[in-house]
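>>> Structure here, sequence nowhere to be found:
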């Protein structure tokens, strides 16, 4: 009788482990499209991502690069001080979006142009996303809010 109890316990543990592995695999599979990695313009230029990969880009909008075209297409260039990446976006930009301001965009890098599906702008004059600050500091471009 003891060996039957022991065998049953081992079966329950084995089924639980299989269920846990299966659940973890299904969660990972479901989340694969929801995970967007951040890349700075310098990283994109040094190692261009695949055209099918969705990721986030961040940096400063270069002065003089913002062009509002026909049909709501907006083009501009985003930089981290080390490299610049042209961006194309079809849609309405956030109210606080402007040149020389921080931004983060989500989209794909296709044929040398980042085609954004979403654009986020800074919250106020002193806020900048952490990823953008880190990328700008790495290039030696970032200055603290009080610095001139």
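Here it is on my side, so go on. Please read these numbers as outputs of a predicted model, since none were measured by experiment. Numbering: from 1, shown residues only.
>>> Going by C-alpha atoms from here, please, whenever you check contacts or count neighbours.
Fine.
>>> so who does residue 17 touch?
Applying CA atoms under 8 Å, 6 or more residues apart in numbering to residue 17 gives no contacts.
>>> give me that answer again for 10 Å
11, 23 (CA atoms under 10 Å, 6 or more residues apart in numbering).
>>> Doesn't it lie inside a helix?
Yes. Assessed with DSSP: H, G, I helix; E, B strand; the rest coil, residue 17 lies in a helix.
>>> Look at residue 91 and say how many residues are nearby.
The local packing of residue 91 (other CA atoms under 10 Å) involves 14 other residues.
>>> just the strands in this protein please.
Assignment of strands within the chain using DSSP state E yields the ranges 37-39, 55-61, 67-68, 73-79, 84-90, 102-110, 113-121.
>>> Let me know which of those is the nearest to residue 18.
With CA to CA as the measure, strand 37-39 is the member of the strands of the chain nearest residue 18 (30.2 Å).
>>> what's the distance between the residue nearest the centre of the chain and residue 77?
Geometric centre of the chain, nearest residue: residue 56, 2.1 Å, by CA atoms, centre = their mean. Going from residue 56 to residue 77 by CA to CA, to the nearest Å gives 15 Å.
>>> and here's the other structure:
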């Protein structure tokens, strides 16, 4: 084999190995990619079906229910506009509280209940995950706009 052919074979082999490495890295990245959705976005059908994603917001006061086995919990996550029931089997974080921010990772089941595999709680009194804070802020803005529109419609009807 001539030196020129050897060089070409080495370059071709290097390109094949590089292509395989890039494919493996992109596949690993894609399988670990998890998006965040608010309860309003999930209700609107924006969340993927059959794939893992994160949902976040505030834990609704009085919604935490412990099942008889003591390990399965159900609670409601809200962005003040919509609510979503979350089922979680495991030990909740120490900082998990009703009325506080939470992010849960899992999948939506056939009944519309979010089956969480992991629950993350805020880490201090003033912190809320940025995605959850944005979702709550957006819900407040929508509620204010709806209220203003309803008041404007009420004024036009009364005139």
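Received the coordinates, thanks. Since the structure is predicted, the reported quantities are computational estimates derived from the model, not experimental observations.
>>> Got a TM-score for the two of them?
Scored against TM-score structural alignment, normalised by the length of structure 1, the superposed chains reach a TM-score of 0.81; 137 aligned residues with a CA RMSD of 2.0 Å.
>>> Give the aligned equivalent of residue 27 of structure 1 in structure 2.
For residue 27 of structure 1, the aligned residue in structure 2 is residue 25 (criterion: TM-score structural alignment).
>>> quick one: contacts for its match?
Contacts of residue 25 of structure 2 by CA under 10 Å, 6+ apart are residue 19.
>>> Deepest-packed of the strands of structure 1, please.
Highest mean neighbour count of those: strand 55-61, a mean of 25 (counted as mean count of other CA atoms under 10 Å).
>>> so that one corresponds to what in structure 2?
Going by TM-score structural alignment, strand 55-61 of structure 1 sits over residues 53-59 in structure 2.
>>> quick check, distance from the matching stretch to the centre of its chain.
Mean-position distance between stretch 53-59 of structure 2 and its chain equals 6 Å (CA atoms, centre = their mean, to the nearest Å).
>>> go on, stretch 109-119 of structure 2?
11 Å.
>>> And stretch 111-125 of structure 2, by the same measure?
That offset, for stretch 111-125 of structure 2, works out to 9 Å (CA atoms, centre = their mean).
>>> With stretch 108-126 of structure 1 instead?
Taking mean C-alpha positions (CA atoms, centre = their mean), stretch 108-126 of structure 1 and its chain are 9 Å apart.
>>> Can you get me the start-to-end distance on it?
End-to-end for stretch 108-126 of structure 1, by CA to CA: 28 Å.
>>> before we move on, the earlier item: superposed on structure 1, where does the match of strand 55-61 of structure 1 end up, distance-wise?
In the superposition against structure 1, stretch 53-59 of structure 2 averages 0.8 Å from its aligned positions (mean CA distance after the TM-score superposition for structure 1).
>>> and what of stretch 13-24 of structure 2?
Mean deviation for stretch 13-24 of structure 2: 1.8 Å (mean CA distance after the TM-score superposition for structure 1).
>>> what sits against residue 100 of structure 2?
So residue 100 of structure 2 contacts 57-61, 77, 121-122, 125-128 (CA under 10 Å, 6+ apart).
>>> how about a cut-off of 8 Å?
Here residue 100 of structure 2 is in contact with 58-59, 122 (criterion: CA under 8 Å, 6+ apart).
>>> With distance to residue 100 of structure 2 added, can I get those residues in TSV?
As requested, the contacts of residue 100 of structure 2 are exported to TSV (distance: CA to CA, whole Å):
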residue	distance to residue 100 of structure 2
58	5
59	6
122	7
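>>> Let me know the closest of the residues you listed to residue 145 of structure 2.
Nearest to residue 145 of structure 2, judged by CA to CA, of the contacts of residue 100 of structure 2 is residue 58 at 21.2 Å.
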